[in-house]
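In: The following block contains a protein sequence and its predicted model.
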Amino acid sequence: MPKTKDTNDFLLRTMKTFDKNQPMWIGMHDKDKEGTIVWEDGSKVLTWGNFEWTNGGLFGVAEDCFALDPYNGKWHDYGCSNTGLLTTLGITPNSKLPFICQYLIKKGQAGSDRGGQGKDNFDN
């Protein structure tokens, strides 16, 4: 969840490193209450926002989930089902839009063998 500009920039650089040229879900939505945007952990988006205000549908009723655009680094709102976004991007509907996984590391876990958890994972 890119809650800071530094995290957003890191994710954008990582997307480019792995040659990801399509938006990725970032764990932010307003599914529960239109216009009240929250992170997947339930916290509100308050201190820093990177919204693309010109995408024509911000706070649209059917556009409740947000993805990071690899070309401009902005957050765009899309329908959560992937289908509308995928069709718009010219991707077949049975393809999946990638997502960004985040694992919280607790004190004492860094460096321990967690079976691959905690690493960046850009595959579905």
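Out: Perfect, I can see it now.

In: Only C-alpha atoms from now on, for both contacts and neighbour counts.
Out: Will do.

In: Longest helix in the protein, please.
Out: If you go by DSSP state H, the chain has its longest helix at helix 5-17.

In: buried set for that helix?
Out: Buried positions in helix 5-17, judged by neighbour count with 16 or more other CA atoms under 10 Å: 8, 11-12, 15.

In: Below is an additional structure, to be compared with the one above:
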Amino acid sequence: MYQEVRGLLSNMLKTDMLKTNLVIINNQEEQKFLISLNIRTWIGLSDIETEGTWRWVDGTPLTTAYWGEKEPNNAGGGEDCAEIYHCITDPVNKWNDNSCTSQLNWICEQTID
């Protein structure tokens, strides 16, 4: 299921063609940089395969998180993708879980060989 969703997202973004993925946030410096862009955006994190088990688009498990207060909450069910949501008042912890079908901006990253 996870690969299926990743494939869907990849097709939507043409990421396979560009050799990119939705951004993976590795540290607080990256988190603060993305917040500084001041846009509501998807990040490459999902629990679509197993509810409550968050994994990055490359399959690695989430180890350091920047969830907003009381997040992730799966409000109403089906909130399986993570976004940076600026309405959360905490200056750093701004992740929110949301329905993967919501129309949001995307930030991708590319690994340079």
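Out: Received the coordinates, thanks. Only a predicted model underlies this, so the values are computations on that prediction, with no experimental measurement involved.

In: Save the buried residues of helix 5-17 of structure 1 as a markdown table, and put in distance to W25 of structure 1 too.
Out: As requested, the buried residues of helix 5-17 of structure 1 are exported to a markdown table (distance: CA to CA, whole Å):
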| residue | distance to W25 of structure 1 |
| --- | --- |
| N8 | 12 |
| L11 | 11 |
| L12 | 12 |
| M15 | 12 |
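
In: mean deviation (superposed) between the strand ranked longest in structure 1 and structure 2, please.
Out: Using DSSP state E to define each element, structure 1 has its longest strand at strand 24-29. Its aligned residues in structure 2 lie a mean 0.4 Å from strand 24-29 of structure 1 after superposition (mean CA distance after the TM-score superposition for structure 1).

In: which residues sit against that strand?
Out: 1-2, 37-40, 64-69, 97-100 (CA atoms under 8 Å, 6 or more residues apart in numbering).

In: Which residue in structure 1 aligns with I25 of structure 2?
Out: By TM-score structural alignment, I25 of structure 2 lines up with P2 in structure 1.

In: distance of that match from E63 of structure 1?
Out: 19 Å (CA to CA, to the nearest Å).

In: Show me the helices in structure 1, by range?
Out: Along structure 1, the segments classed as helices by DSSP H run 5-17, 83-88.

In: now the ones you listed in JSON lines, with distance to K31 of structure 1?
Out: Formatted as JSON lines, these follow (distance: least, CA to CA, whole Å):
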{"stretch": "helix 5-17", "distance to K31 of structure 1": "22"}
{"stretch": "helix 83-88", "distance to K31 of structure 1": "16"}
